[in-house]
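In: 3D model of this:
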Amino acid sequence: MNVATRTTKNSKKSAPPAPTSVPSNESVPSASPSLQTSPVNPNPSLDSPVNPNPSLDHPETVSPQQQRAYSHLFEGNSVATTPPPKNSAPLRVSPLNSPGSDSDSSSSSDNSSPVPVNMSSKSGESWTNNGPGKAPTVHSRFLKPQEYGSIKASFLRYLRKSKCTDSNSEDARDHFMACFQNEQTMMFFAAARDDLVKLSPQKFEEAMLEHLIGTTWVKTVRALILDARQDSFEDGAFSIMYETLLSYNNLLKGVGKEIDSSLFQSTLRAALNRDFETFLDAEGVDLSSSDLNAWVTLLKEKDSHFRRFRRPELARLARLEELEKKRISDSVRSSHKHL
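Out: Presented below is the predicted three-dimensional model:
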């Protein structure tokens, strides 16, 4: 009886492994842990409870790659088989604190995940504008001149919101130095803080520019002004070029090395787009006027009209000319073939 009973039990135990006769598949081992830890079908609405191994019919649906990619779709069902939660909470992961976030997000995007991932657009930026009433946060060790100018403007708005009337006071300078989060800059400010807060406004500004932009910052900024070209600015707008160059010159002005009005105006004139300059000449604009403010105001108005009406027409004519040249070239090529 004992032998028969043991034989009967052994035959009952060996019955379930019958599906292992299916040809080997890499995804089968990954499915087995979940079957051992949770014999009950986690999704009875899709598979019958009678069959404990429904996934073996379609082993490719439980591959490790898909388990990672779709873990957010069956959080409660894949706890036993999902690796350490790399993607389980994408909304809580900051790209600034997670070096591997790029590789994680690529797998979910490849599978068209419907769950939105909070990817900060500021992860690679040198500084963060925290909005009105808040001081900016600076991440980089070195800054471009325009970045420093924007940071300073954002900080001055913060001082006005906080009712601080003296931007050169000791408290204001402490607040400004606290905006910088780069380790080397923080160490520099910690070591030189007592000396920096005692400097004159001009010397303090010069110390900031030398440390944050570089010791050759004056040469760099002057080159940005004198070598400017209107076409290199956004939409080729004269107003954007003027305001950008003015902000550069204000950096120089803060240390008493600004470009004078006459040279600044000559630089603006030399930087003009050729088509725009032709348009100004046709409009009878006197580009030699010595009144810089009136000259700039007039050119802003003319540039707005030029970019809105004249430039599209010039682009259309240039396109027609290009098509005509192509037609002639094709015609010549075709005639050569016939010869």
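In: C-alpha only now, for contacts and for neighbours.
Out: Will do.
In: how about the longest helix along the chain, which residues are buried there?
Out: Scanning the chain for the longest helix, with DSSP state H as the assignment, gives helix 311-338. For helix 311-338, burial by neighbour count (16 or more other C-alpha atoms under 10 Å) applies to Arg311.
In: so how far is it from its chain's centroid?
Out: Taking C-alpha atoms, centre = their mean, to the nearest Å, one finds the center of helix 311-338 at 40 Å from the center of the full chain.
In: kindly report the same for stretch 164-171.
Out: Relative to the mean C-alpha coordinate of its chain, stretch 164-171 is positioned 33 Å out (C-alpha atoms, centre = their mean).
In: equivalent analysis for stretch 284-302, please.
Out: Distance of stretch 284-302 from its chain centroid, counting by C-alpha atoms, centre = their mean, is 37 Å.
In: ok, residues contacting it?
Out: Phe238, Ser239, Ser261, Ser262, Gln265, Arg269, Leu280 (C-alpha atoms under 8 Å, 6 or more residues apart in numbering).
In: the stretch 1-150 of the chain: strands as residue ranges?
Out: 127-128, 137-138 (DSSP state E, counting those that start in this stretch).
In: what's the most buried one of those strands?
Out: Mean neighbours per residue, mean count of other C-alpha atoms under 10 Å, is largest over the strands of the stretch 1-150 of the chain for strand 137-138, with a mean of 21.
In: one more, so I can put them side by side:
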Amino acid sequence: MSIETRSRKKPAPAQTSISPNTNVSNVNTVSQSSQSTPATPERRPEHTETVSPQQQRAYSHLIDTEPGSTLPPSKSTPSRDSPLTSPGSESDSSSSSSDNSSPVPIKMSSKSVDSWTNNGPGKAPTVHSHFLKPQEYGSIKASFLRYLCKAKCADPNSEDARDHFMACFQNEQTMMFFAAARDDLVKLSSQKFEEAMLEHLIGTTWVKTVRALILDACQDSFEDGAFSIMYETLLSYNNLLKGVGKEIDASLFQSTLRAALNRDFETFLDSEGVDLSTSDLNAWVTLLKEKDSHFRRFRRPELARLARLEELEKKRVSDSTLLIASLGSVN
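Out: The predicted structure is shown next:
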């Protein structure tokens, strides 16, 4: 062979060697498996909750049956059989994240939390509750009487006046009671009508309840401990009893007021020379109102300051005693 022939000969291309122990079928299987695997991770099955009949009954008073209370499902979101929404599931973009925390789609009622509403002068009150406290009933009657004066209704016991009074109540049970007994109620005497109202709105034991509120009164339990507020409140209670002929007489009423006095106020009255045993209730009440106004404005702050100083002195003595005891234990 000539030198020229040997120079034109090209070297053989390099080949990748495969070990004889390699399993070719396994390589192909792995390659096919990697090609069939999706790029995104597999979605976990969605967890849906169900509502038992017991839960539906428990929440039945919270479910709003009015049309339009819940939003229809979005077209992009598949409908579900369960009314519950799982915390991890996708929801409509128009729904807030707080909706997922509710066990059922609910709409809270907008009922008033107050037992009654004073609609202002010249307007009848609106009563929301069935059972009322004695002071609430007294306030409602006072508001209604002002309305009658504005409406120029001279007789509060007339049939029209009683119809207007019964129309003030919006509680379902009370409305049903008035609807059933209306014809009998408008024919009752003033005392019997008032007694029927008190029994239905306060309770059948209302007389015992009101008498206890009067006889067990304490001046410190009223706003700012004012004697005038206590007197006017107890007088309104006694007027409820008076409406049915069961009021507390003036002598017992005055004794009750005296027993309810604040002890510091009673001491102040004694220092002022006030005769608490006088039998003239009106004059006695007028004098105590004046003395109580002076007592709360001048004397009570001084008593509070002295009580504070006494408390600080007791604390100082206690701290000194503890310090002496600790020094003695060290020595």
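In: format the contacts of stretch 284-302 of structure 1 as JSON lines; extra columns: distance to Ser334 of structure 1, neighbour count and secondary structure.
Out: Below are those laid out as JSON lines (distance: C-alpha to C-alpha, whole Å; neighbours: other C-alpha atoms under 10 Å; DSSP: H, G, I helix; E, B strand; the rest coil):
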{"residue": "Phe238", "distance to Ser334 of structure 1": "45", "neighbour count": "27", "secondary structure": "helix"}
{"residue": "Ser239", "distance to Ser334 of structure 1": "48", "neighbour count": "19", "secondary structure": "helix"}
{"residue": "Ser261", "distance to Ser334 of structure 1": "59", "neighbour count": "13", "secondary structure": "helix"}
{"residue": "Ser262", "distance to Ser334 of structure 1": "57", "neighbour count": "11", "secondary structure": "helix"}
{"residue": "Gln265", "distance to Ser334 of structure 1": "53", "neighbour count": "22", "secondary structure": "helix"}
{"residue": "Arg269", "distance to Ser334 of structure 1": "47", "neighbour count": "15", "secondary structure": "helix"}
{"residue": "Leu280", "distance to Ser334 of structure 1": "43", "neighbour count": "17", "secondary structure": "helix"}
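In: now do the contacts for the counterpart of Arg316 of structure 2 in structure 1.
Out: Matched by TM-score structural alignment, Arg316 of structure 2 corresponds to Arg327 in structure 1. Applying C-alpha under 8 Å, 6+ apart to Arg327 of structure 1 gives no contacts.
In: as CSV, the strands of the stretch 1-150 of structure 1 with distance to Pro312 of structure 1 would be great.
Out: Formatted as CSV, these follow (distance: least, C-alpha to C-alpha, whole Å):
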stretch, distance to Pro312 of structure 1
strand 127-128, 36
strand 137-138, 40
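In: what about the match of Arg316 of structure 2, distance to His305 of structure 1?
Out: Separation of Arg327 of structure 1 from His305 of structure 1 (C-alpha to C-alpha, to the nearest Å): 33 Å.
In: with Ala153 of structure 1 instead?
Out: Separation of Ala153 of structure 1 from His305 of structure 1 (C-alpha to C-alpha): 30 Å.
In: cool, Asp171 of structure 1 as well?
Out: Remark: distance between Asp171 of structure 1 and His305 of structure 1 (C-alpha to C-alpha) = 47 Å.
In: now swap in Asp330 of structure 1 and tell me
Out: Distance from Asp330 of structure 1 to His305 of structure 1, by C-alpha to C-alpha: 37 Å.
In: and Ser288 of structure 1, how many residues sit next to it?
Out: 11 (other C-alpha atoms under 10 Å).
In: revised request: answer the last question for Ile214 of structure 2.
Out: Per other C-alpha under 10 Å, the neighbour tally for Ile214 of structure 2 reads 22.
In: isn't it up against Leu240?
Out: No: using C-alpha atoms under 8 Å, Ile214 of structure 2 is not in contact with Leu240; the gap is 11.4 Å.
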